[in-house]
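[1] sequence unknown, structure follows:
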């Protein structure tokens, strides 16, 4: 069996910007002294006059991006998730969200898979922060194909978009020739009737693997990819609740304020359903290899299987 290709979605981000720029002269990129890490240097090498290094001044970068959008350009403001969602929150809220400007925020290095950079850089609060801003679209793609499609969709969308990308290389499981992406629409990876596993980002591959293992154990698991955290695909979530009767959510984010809470809020109002949330359990991360940190936090196929078996039995 051939090895599965692995690509970090931050690499997909840089590649997608370069590809889009060839077609759209209004696309520009801002970066906060991290072009090598966010991979916007791929764009910079091709279009140096459309790439602006704002230095380690993320708030100012967001304000500059707002100004560019007000002039009719389509800026992608790029930095680590911790500095985008965290340090620059006030500028995003007031300078981008409040006037509903057409700024795209490319936030790389999200979640604990940042690894050795440690707790100060492991942003597990960004979904919660960005979901709270009225009109903000929040996207977290699962692999290279979806990430590049999400960047394209973000460009085409009128209004602010927050895109979260990862540092860790993850398996590419989508077929680029057949895959289609739409903001606000989820994707069924595997059908099932006993339990539904709703996941986002790098947890989608883990959920799919868990689904295969559970099938071998006689448990029919529906696996759903929710790249769009906001606006949530209510139709696919409610259908899963009606058909399966049990929901598990999986995210590389705090269990507070992210995908799990978005799903719980929807179900509590429209179709009360038992839910188990898998995520970072209200704690900070620490320095270490990404794979070890994910396993320690229970962000693995093996842990999803354990939770699902206990839930179903």
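    Sure, I can see it. Predicted, not measured: the structure shown is a model, and the values here were computed from it.
[2] Please count neighbours and contacts with C-alpha atoms only from this point.
    Noted.
[3] Enumerate every residue touching residue 231.
    With contact set as Cα atoms under 8 Å, 6 or more residues apart in numbering, residue 231 has these partners: 137, 138, 183, 184.
[4] closest to residue 252 among those?
    Closest approach to residue 252 among the contacts of residue 231 (Cα to Cα): residue 138, at 14.3 Å.
[5] Counting neighbours, what do you get for that closest one?
    26 (other Cα atoms under 10 Å).
[6] Which strands and helices lie in contact with the helix or strand hosting it?
    Element membership for residue 138 (DSSP states H and E) is strand 137-139. Helices and strands touching strand 137-139, by 3 or more Cα pairs under 8 Å, 6 or more residues apart in numbering; DSSP states H and E, are helix 126-131, strand 161-164, strand 228-230.
[7] Presented hereafter is structure B, for comparison with structure A:
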């Protein structure tokens, strides 16, 4: 995902002289092409993320389109006050791009885990929150974010994520889901880098006789409420899947909507990381296995939920 981001940023920088790149002491080689084309529009702000966010706000106030980039907890938790007060309060067109969302950096321990950022960012007024599912969604999300006049948070994975979309997704629209595969029994709403695992879950469910629709819900804020209303009408189960805490994340956003819209919230199943720190040592695949965030584990959880639903109905 990060390579796709760098490629698209380079293109956008050539198209729009207002685009400015600010990096929090990472990705220097990643942005070599951008720096070669626009050397006066790349700033390595060092390990000073709070200051970097303030600089971005100032640049945006002066008519530029700053893109801020570093590892997820350092571009969110560390400078949350600056995001809230400097950027969002003034409704500035700053695009905040986080690399390594969820458990992408699992091997570096809890300091680099990011399972709370959606909760933090979506609670800030004016903030748009996007979690792309693959490289195509990353590029489309970046291009879309720079075409509007509001703050945007883009939550990426890290590297080597499978490409799920076939070719360019020109129909990408902030706040509108993308249906990846049709189904009739359950609706799997995937957000962020869980999309490949959700596609695997669909295959596992098919083997068990369950027809699953897979949807890339790349925008957490604003939600696609039109699609949600239809999904809660049509499907037996609506499942949210995310590599984020079940507290405050995408599933929580859907649950809040369901209550307010008076949808049948009994149909909702939320799958995500538990409300506790993951303290074991291991890489992302290991963390997902232990937390039940693999395709087979997701399918088993859904089948169990359907059986329980049948016995209680």
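    That came through fine. In this text, all values refer to a predicted model and were calculated from it rather than measured experimentally.
[8] TM-score of the superposed pair?
    Once superposed, chain against chain, the TM-score is 0.93 (TM-score structural alignment, normalised by the length of structure 1); 304 aligned residues with a Cα RMSD of 1.4 Å.
[9] coming back round to it: how far is the helix or strand following the strand holding residue 138 of structure 1 from where the chain is centred?
    Next along the chain after strand 137-139 of structure 1, taking DSSP H and E as the criterion, comes helix 144-156. Helix 144-156 of structure 1 sits 11 Å away from the centroid of its parent chain (Cα atoms, centre = their mean, to the nearest Å).
[10] okay, and helix 144-156 of structure 1 goes to which residues in structure 2?
    Counting by TM-score structural alignment, helix 144-156 of structure 1 lines up with residues 135-147 of structure 2.
[11] Any buried residues in that stretch, and which?
    Buried residues in stretch 135-147 of structure 2, counting neighbours by 16 or more other Cα atoms under 10 Å, are found at 135, 136, 137, 138, 139, 140, 141, 142, 143, 145, 146.
[12] Please apply the same query to stretch 113-132 of structure 2.
    113-119, 121-122, 124, 126-132.
[13] Ok, stretch 270-283 of structure 2 next?
    Applying 16+ other Cα under 10 Å to stretch 270-283 of structure 2 flags 270, 271, 272, 273, 278 as buried.
[14] wait, what's in contact with the residue lying closest to residue 115 of structure 2 once chain neighbours are set aside?
    Using Cα to Cα, 6 or more residues apart in numbering and skipping the chain neighbours, the partner closest in space to residue 115 of structure 2 is residue 244 (4.1 Å). Residue 244 of structure 2 sits next to 102, 114, 115, 116, 117, 118, 272, 273 when contact means Cα under 8 Å, 6+ apart.
[15] Tell me if I'm right that residue 30 of structure 1 and residue 57 touch.
    No: with contact defined as Cα atoms under 8 Å, residue 30 of structure 1 does not reach residue 57; the gap is 11.1 Å.
[16] where's the residue nearest the centre of structure 1 relative to residue 203 of structure 1, distance?
    Structure 1 has residue 140 as the residue nearest its centroid, 1.5 Å off, counting by Cα atoms, centre = their mean. Distance, residue 140 of structure 1 to residue 203 of structure 1, by Cα to Cα, to the nearest Å: 10 Å.
[17] before we move on, what about residue 91 of structure 1?
    Computed as Cα to Cα, the residue 91 of structure 1 to residue 203 of structure 1 distance reads 30 Å.
[18] before we move on, what about residue 151 of structure 1?
    Distance from residue 151 of structure 1 to residue 203 of structure 1, counting by Cα to Cα: 19 Å.
[19] Residue 87 of structure 1 now?
    26 Å.
[20] Of those two, which one has the most company?
    Remark: of residue 87 of structure 1 and residue 203, residue 203 carries more neighbours, 25 against 14, as counted by other Cα under 10 Å.
[21] Spatially nearest residue to the counterpart of residue 258 of structure 2 in structure 1 (excluding sequence neighbours)?
    Under the alignment by TM-score structural alignment, residue 258 of structure 2 pairs with residue 267 in structure 1. Among residues not flanking residue 267 of structure 1 along the chain, residue 273 sits closest, at 6.3 Å (Cα to Cα, 6+ apart).
[22] hmm, who's touching the lengthiest helix in structure 2?
    Longest helix in structure 2, counting residues (DSSP state H): helix 295-312. Outside helix 295-312 of structure 2, the residues that touch it by Cα under 8 Å, 6+ apart are 197-202, 204-205, 237, 239, 269, 271, 289, 292.
[23] try it again with 6 Å
    By Cα atoms under 6 Å, 6 or more residues apart in numbering, the surrounding residues in contact with helix 295-312 of structure 2 are 197, 198, 200, 201, 205.
[24] What residues of that helix count as buried?
    With burial defined by 16+ other Cα under 10 Å, the residues of helix 295-312 of structure 2 counted as buried are 295, 296, 297, 298, 299, 300, 302, 303, 306.
[25] Just give me the match in structure 1 for the second one.
    Residue mapping for residue 296 of structure 2 onto structure 1 gives residue 302, with TM-score structural alignment as the criterion.
[26] Kindly report the same for the last one.
    Counting by TM-score structural alignment, residue 306 of structure 2 lines up with residue 312 in structure 1.
[27] Please report how far its match lies from residue 217 of structure 1.
    Taken as Cα to Cα, the span from residue 312 of structure 1 to residue 217 of structure 1 is 12 Å.
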